[in-house]
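> return a 3D structure for these sequence lines:
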Amino acid sequence: MNPIRESGPKAGDRGPAPAVRAGPDLGGMRAFEYRSARTWMGLPLVHIVYGPIWLTGFRPACGILAVGNLAIGVVAIGGIAVGGLALGGIGLGLICLGGIALGLGVGLGGVATGYVALGGVAAGFYALGGVGIGAHTLQNDPGLLHLLGLPTER
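Predicted structure coming up:
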């Protein structure tokens, strides 16, 4: 039996109501899912899956804006985020911000990769960090600070 049940506003003149699912209250822990009725290229504009894994299952939030434990979308926010703009504990995408940011373009995080990588451990063409690995780092390219427009000491 699935602890999540259908609820939400009734359908009106505007068509069917968005799918809103709320689960039982288990000691302050709740499961919640929202999926917007509007779609673009088959994806909902907003999809939110919220709650602990044992209540929601390991179900990803997929949409243009995706929020959840596992989020996949153009803008993805979650524990594991995959998308164009990924914000999360572990992020994978074009622009990433997170603990582990695996960016193709820009990565910002504790461990960051990307064409431009900024983080404690940064690996990329332009890498700024405590440990920078790449073609242009503070350790091997003194002109990098000038390129970034930051003040240099003479």
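> CA only for contacts and neighbour counts going forward, please
OK.
> could you look up the SS state of His146?
helix (DSSP: H, G, I helix; E, B strand; the rest coil).
> could you pull out the strands for the chain?
All strands of the chain, identified by DSSP state E, fall at 5-7, 19-22, 32-35, 39-40, 43-44, 46-50, 61-133, 136-137.
> right, so of these, which gets closest to His146?
Put simply, out of the strands of the chain the one that sits nearest His146 is strand 136-137, at 12.1 Å, with distance taken as C-alpha to C-alpha.
> and the contacts of the closest one?
Where contact means C-alpha atoms under 8 Å, 6 or more residues apart in numbering, the residues beyond strand 136-137 that reach it are Phe125, Tyr126, Ala127, Leu128, Leu144.
> let's see this one next, to set against the first:
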Amino acid sequence: MRDQVTQTIQAYVDGSGGGIILRRMLALSTFNSMTQDICILAENLMASLIILPFHKNQNADGTLDGGNPGFRYVNRKVLRNAPCSVGILVDRGLGLADKISTTPRSFHAAVIFIGGKDDREALAYAGRVARHPGVKLTVIRFLLDDNSESNRRTGNSE
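Coordinates of the predicted model:
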């Protein structure tokens, strides 16, 4: 699987990924030391982005399984301690990146945009991926509702 992912990403970089440099690293760690190993490796390589797999998998019926608590722990700790931006790759069972055709809309991706620095970086990264003619990108933007009851400030305590 590791070789398949590397080949797929390398094919994308070679075909339409101008400016992206791919370095594949392999390290063996326990769940307890994996966060530190990932962060040290990212810092040593001066990585600008760490991409981690989502800790849950999709079942055949579309529901998510309970997930791997070890990977959930690692993801949460890396998100808190990484020296660079972190992306969580959620694969909804498509896993067919090596079979993306050149026809439009053969692969769908989504980015949730709330407005922070990391969100802007994720959006820029997704924009690069969306340059491939077989990728359709959806951006979901959340805005604060200034009219909601929880956001109103009143000076009265009636």
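> TM-score of the superposition?
TM-score for the superposed chains, counting by TM-score structural alignment, normalised by the length of structure 1: 0.23, backed by 64 aligned residues with a C-alpha RMSD of 5.2 Å.
> sorry, back to before: and the contacts of strand 136-137 of structure 1, which of them are buried?
Buried residues within the contacts of strand 136-137 of structure 1, counting neighbours by 16 or more other C-alpha atoms under 10 Å: Phe125, Tyr126, Ala127, Leu128, Leu144.
> turn those residues into a markdown table, including distance to Gly89 of structure 1.
As requested, these are exported to a markdown table (distance: C-alpha to C-alpha, whole Å):
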| residue | distance to Gly89 of structure 1 |
| --- | --- |
| Phe125 | 23 |
| Tyr126 | 22 |
| Ala127 | 20 |
| Leu128 | 20 |
| Leu144 | 28 |
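> and the two most separated of those residues?
When those are compared pair by pair using C-alpha to C-alpha, the two farthest from each other are Phe125 and Leu144, 11.3 Å apart.
> Arg141 of structure 2 contacts Ile112, doesn't it?
Yes: with contact defined as C-alpha atoms under 8 Å, Arg141 of structure 2 counts as touching Ile112 (6.0 Å).
> looking at those two, which is more packed in?
A direct count of neighbours by other C-alpha atoms under 10 Å for Arg141 of structure 2 and Ile112 places Ile112 higher, at 14 against 11.
> what kind of secondary structure is the more buried one in?
strand.
> was I right to think it contacts Asp118?
No: using C-alpha under 8 Å, Ile112 of structure 2 is not in contact with Asp118; the gap is 10.7 Å.
> tell me where structure 2 has strands.
49-53, 85-89, 107-113, 135-141.
> can you put those in a markdown table and add distance to Gly15 of structure 2?
Compiled in a markdown table, the strands of structure 2 are given as follows (distance: least, C-alpha to C-alpha, whole Å):
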| stretch | distance to Gly15 of structure 2 |
| --- | --- |
| strand 49-53 | 20 |
| strand 85-89 | 21 |
| strand 107-113 | 16 |
| strand 135-141 | 13 |
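> to Ile9 of structure 2, which of these lies closest?
strand 49-53 (12.4 Å).
> show me what the closest one is packed against.
In terms of contacts (3 or more C-alpha pairs under 8 Å, 6 or more residues apart in numbering; DSSP states H and E), strand 49-53 of structure 2 is packed against strand 85-89.
> now with 10 Å, please.
For strand 49-53 of structure 2, the helices and strands in contact under the criterion 3 or more C-alpha pairs under 10 Å, 6 or more residues apart in numbering; DSSP states H and E are helix 31-45, helix 69-81, strand 85-89, helix 117-129.
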